[in-house]
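In: Give me a model of this one.
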Amino acid sequence: MANSMYEYVKAFEQPDVLLPNTWIVVRIDGRGFHKFSAKYAFEKPNDRRALDLMNAAAKAVLADLPDIVIAYGISDEYSFVFHRSCALFERRSSKLITTIVSTFTAHFVHQWSNFFPDQPLSVPLPSFDGRAVLYPTVQNLRDYMSWRQVDCHINNLYNTTFWALIQQGGVDAKEAEKELAGSLAADKNEILFSRFKVNYNNEPEIYKKGSIVLRDYELVEPGTASETLDEDSAKTVEQLVLSKTHEERDRKRRAKARVTVLHVDIIKDEFWERRPWLLSNKPGKIPKEP
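Out: Below you'll find the model as predicted:
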C-alpha cells in the first residue's frame, strides 16, 4: 500500500502481544444472559437446550481453530485453551479474543433454531465478551480448569436446591435464599433427598461437571506415553519449537480429528495422563472407524 500523509496514525496502535511460553486461556461470558434467559423462558435450574447450543458453538470454534487444545464450558461461559507454544496471530491478545468471541457468537446465533425451533431470535440478540489470561505452568492451567469445574458443581448444587424449594416446595425466592444462606453441601443434599426424593448424585453429568470439548484421539494407558511436555523437563527452546513442516503436518492431523464433548472429571490426573496430547500439543492417533 502506498504511503500517505495520513499514515502517521498507525503510530497510535499499541502492541498487545501476549507473553511467550505461557498457556493462553480465552474465557468468554454471555452479556446480560439473566435477562436473555428470562426472555426465552429457559428451564430452571438447567436448560439442556441452551447448554447443548453452547457446546455446539464451542465445537464449531475448535473445528475452525485447530490451535485450540481444549475448551471447558459451564452455564453461559466457555474457556478456550491455547498451548504455550501457540503462535496464532503472533499471540496478539486482541486478535485472539475477538476471533474467539466473534466465531462463537456467529455459530451460537446460526445454530439457535436447531435447539429453539419455536422461539426465533429477536433484538436484543445474544452477545459475549472475552478476556485472555496467561498461565505459566501446567499446574496453573490445571488448577484453572479444576477451579471452573468445582465452581460448576458448587453453583449447580445450589441452583438445583434453590429451584427445588421454589418449584416443588412452594416457597418464594427470598425464602429459598434465606434457607440456603450459610448451608453446606451436605445440607443441600439432605434438603433435596429428604424433601424432594432427589439424589443429587443421579443428576446428569453435564449439569454437575460441565462440558469439555476436545479432539477425539485414542486414549493411552497412564505412564505409556512416549513423550509429554512438562515445564520441569530440561528441554531447550529449540526442542520446543516445531519445524514448519512438522507444524503443518500436526495442524492437518488436528483438523482431521473429530471434535467431541465430554462430561467427566477434569481434576484427577487420569484425565490428563490418558490424553497426553493436551499438554504435549502433538496430535494423538485418530481412532479407527468401527
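In: CA only for contacts and neighbour counts going forward, please
Out: Will do.
In: in the longest helix along the chain, what's buried?
Out: For the chain, the longest helix by residue count, based on DSSP state H, is helix 138-167. Using 16 or more other CA atoms under 10 Å as the test for burial, helix 138-167 gives 138, 141-142, 144-146, 148-153, 155-165.
In: residue ranges of the helices in this protein, please?
Out: Using DSSP H, helices in the chain cover 33-39, 48-64, 93-115, 138-167, 173-180, 185-196, 205-209, 237-240, 244-256, 269-273, 277-280.
In: Make CSV out of those helices and add distance to Ser79.
Out: Formatted as CSV, the helices of the chain follow (distance: least, CA to CA, whole Å):
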stretch, distance to Ser79
helix 33-39, 17
helix 48-64, 9
helix 93-115, 10
helix 138-167, 9
helix 173-180, 29
helix 185-196, 26
helix 205-209, 14
helix 237-240, 24
helix 244-256, 19
helix 269-273, 17
helix 277-280, 15
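In: And the contacts of stretch 97-108?
Out: When contacts are defined by CA atoms under 8 Å, 6 or more residues apart in numbering, stretch 97-108 is touched by residues 26, 28, 53-54, 56-58, 60-61, 126-132.
In: Can I get the buried part of those as one PyMOL selection?
Out: Buried members of these, defined by 16+ other CA under 10 Å, are picked up in PyMOL with:
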select buried, resi 26+28+53+54+56+57+58+60+61+126+127+128+129+130+131+132
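In: Tell me which two of the contacts of stretch 97-108 sit farthest apart.
Out: Greatest spatial distance in those: Leu53 and Ala132, 23.0 Å, computed using CA to CA.
In: if we can go back for a sec, which stretch among the helices of the chain comes nearest Pro222?
Out: Relative to Pro222, the nearest member of the helices of the chain by CA to CA is helix 269-273, separated by 5.1 Å.
In: Can you point out the buried residues in that closest one?
Out: Those would be Glu273, for helix 269-273 by 16+ other CA under 10 Å.
In: neighbouring contacts of it?
Out: Val220, Glu221, Pro222, Gly223, Asp265, Ile266, Leu278, Leu279.
In: can you rerun that using 7 Å?
Out: Taking contacts as CA atoms under 7 Å, 6 or more residues apart in numbering, the residues outside helix 269-273 that touch it are Pro222.
In: here's the other one to compare against:
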Amino acid sequence: MANSKYEYVKLFEQPDQLLPNTWVVVRIDGRGFTKFANKYNFEKPNDKRALDLMNAAARQVLIELPDITIAYGVSDEYSFVLHKTCTLFERRASKLVSTVVSTFTAYYIFLWSTYFPETPLTAPLPSFDSRAVCYPSLQNLRDYMSWRQVDCHINNLYNTTFWALIQLGGMSSTEAGEKLSVSLRSNGNGFSKDKNELLYSQFSINYNNEPEIYKKGSVVSRDYELVEPGTHNTASEGESMAELAAQPQSKTQAENDGKRRTKARVVIEHLDIIRDDFWDRRPWLLSNKPGKIPKEP
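Out: A predicted model of the protein is given here:
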C-alpha cells in the first residue's frame, strides 16, 4: 500500500496485548436485558427458550473459534475461556473481545426465530458488551468459574422464591421484595435455608427438583471421552500440563490438533464445575490438547 501524508494517524493505535501465560476469560453480558426481557415477555423466573437461545449462540462461538476451551453461561451472560498457551489474535484484547462478542451477537439474532418463532425481533436489537480478564493460575480460573456458578445458584433461588410469592402467593413485587429483604436482615447466613423452607411449606416446591439448567447454569465444551476419576490430581498437575502444552509444536502436529478440535462435537451440559471431579475427568481443559473423540454408537 502506498504511503500518504495521512498515514501518521496509525501512531495513535496503542498496543493492547493481554498478559502472556495467563488464562483469558472473555465475559459477555446483555445490554439493557431487563428491559429487553420485558419487551418480549420472558417467562419468570426463568424462560427456557431464552436460555436455550443463549446456549445455542455460545455453542456456535466454540464451533467457529476452536481455540476456546470451555464456556459457562447463566441468564444473559457467558464466559469464554482460552487456555493460557493460546495465542489467538496474538492475544490482542480488542480483536479477541470484539470477535467473541460479535460472533455471539450475530448468532443470537440469527437463531432468535428458532426459539421465539412467533415473536419477531424489532429495533432496538439485542446487543452485548464484553471484557477480557487474565487469570495467572489454574486456581484463579477455577475460582472464577466457581464464583459464577455460586452466583447462579444464589440468584436463581432468590428469583424462584420471589416469583413464587408473586405468582402463587398473590403478592405485589414490592411486597415480595420486602418479605425477602426482612428475612435476609433477620437471618443472615441462614437465608438460603429459609428460602427453601418457604418454597416447600407455602407452595410445595422442592427447590432440589428444579431443572439443573436453572440451578447450575450451562457448560459448553467439546465432547471427548471422559477419563476415570482419580487417575490424576488437578491441583498438582494442572500447571505442569499447561507448561508441557506450551512447548513448540510442529506444523503437522498443530494441524492435527486443530482437526481433532474441529471434528469434536460441541455439547451443552448442566454440571457442577466447582468440584474437582469435573476437571479431573476432562484433562484436555488443562492441557489444551484435544482428547479422544468418542466412537459413534
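In: between the contacts of stretch 97-108 of the first structure, which is nearest Lys188 of the first structure?
Out: Met54 (27.5 Å).
In: what residues are up against the closest one?
Out: With contact taken as CA under 7 Å, 6+ apart, Met54 of the first structure is in contact with Phe108.
In: Can you tell me which helices and strands the longest helix of the first structure packs against?
Out: Where contact means 3 or more CA pairs under 7 Å, 6 or more residues apart in numbering; DSSP states H and E, helix 138-167 of the first structure is packed against helix 173-180, helix 205-209.
In: With Pro287 of the first structure as the reference, name the closest of those helices.
Out: helix 205-209 (24.1 Å).
In: so where in the second structure does the closest one end up aligned?
Out: Here helix 205-209 of the first structure aligns to the second structure at residues 212-216, judged by TM-score structural alignment.
In: mean deviation of the matching stretch from the first structure?
Out: Compared with the first structure after the fit, stretch 212-216 of the second structure shows a mean deviation of 0.1 Å (mean CA distance after the TM-score superposition for the first structure).
In: Please state the offset of that stretch from the chain centre?
Out: With CA atoms, centre = their mean, to the nearest Å as the basis, stretch 212-216 of the second structure stands 13 Å off its chain's centre.
In: which one of the helices and strands packed on helix 138-167 of the first structure lies closest to Ala11 of the first structure?
Out: Closest among those, once you apply CA to CA, is helix 205-209, at 46.8 Å.
In: which helices and strands sit right next to that closest one?
Out: Using 3+ CA pairs under 7 Å, 6+ apart: helix 205-209 of the first structure touches helix 138-167.
In: what range in the second structure does the helix it packs on sit on?
Out: Alignment note (TM-score structural alignment): helix 138-167 of the first structure is matched to residues 138-167 of the second structure.
In: Can you give the distance of that stretch from its chain's centre?
Out: Relative to its chain's centre, stretch 138-167 of the second structure lies at 13 Å (CA atoms, centre = their mean).
In: Check how far that stretch sits from its aligned residues in the first structure, on average.
Out: If you overlay the two and look at stretch 138-167 of the second structure, the average distance to its match in the first structure is 0.2 Å (mean CA distance after the TM-score superposition for the first structure).
In: Tell me which residues are up against the match of helix 205-209 of the first structure.
Out: The contact list for stretch 212-216 of the second structure, computed with CA under 7 Å, 6+ apart, reads Gln149, Cys152, His153, Asn156, His270, Leu271, Asp272.
In: Next up, the contacts around the third one.
Out: In other words, His153 of the second structure. Lys215, Lys216.
In: make it 6 Å
Out: Going by CA atoms under 6 Å, 6 or more residues apart in numbering, His153 of the second structure touches Lys215.
In: which residue is nearest the middle of the first structure?
Out: Among the residues of the first structure, the one closest to the centroid is Tyr72, at 2.3 Å (CA atoms, centre = their mean).
In: What distance do you get for the closest residue to that one other than its chain neighbours to Val150 of the first structure?
Out: Leaving aside its sequence neighbours, Tyr72 of the first structure sits nearest to Ile212 (CA to CA, 6 or more residues apart in numbering; 4.6 Å). Distance from Ile212 of the first structure to Val150 of the first structure, counting by CA to CA, to the nearest Å: 14 Å.
In: So what's the residue count around the equivalent of Tyr40 of the second structure over in the first structure?
Out: Under the alignment by TM-score structural alignment, Tyr40 of the second structure pairs with Tyr40 in the first structure. Residues lying near Tyr40 of the first structure (other CA atoms under 10 Å) number 12.
In: Look up how far Ile70 of the first structure lies from Thr103 of the first structure.
Out: 16 Å.
In: next one: Pro283 of the first structure
Out: The separation that Pro283 of the first structure has from Ile70 of the first structure, given CA to CA, amounts to 12 Å.
In: ok, back up a step: hmm, the residue nearest to Tyr72 of the first structure is touching Ile70, no?
Out: No - when contacts are counted by CA atoms under 6 Å, Ile212 of the first structure is not listed as touching Ile70 (7.2 Å).
In: Comparing those two, which residue is more hemmed in?
Out: Higher neighbour count among Ile212 of the first structure and Ile70: Ile212, with 25 against 21, using other CA under 10 Å.
In: quick one: contacts for the more buried one?
Out: Ile212 of the first structure makes contact with Ala71, Tyr72, Val261, Leu262, according to CA under 6 Å, 6+ apart.
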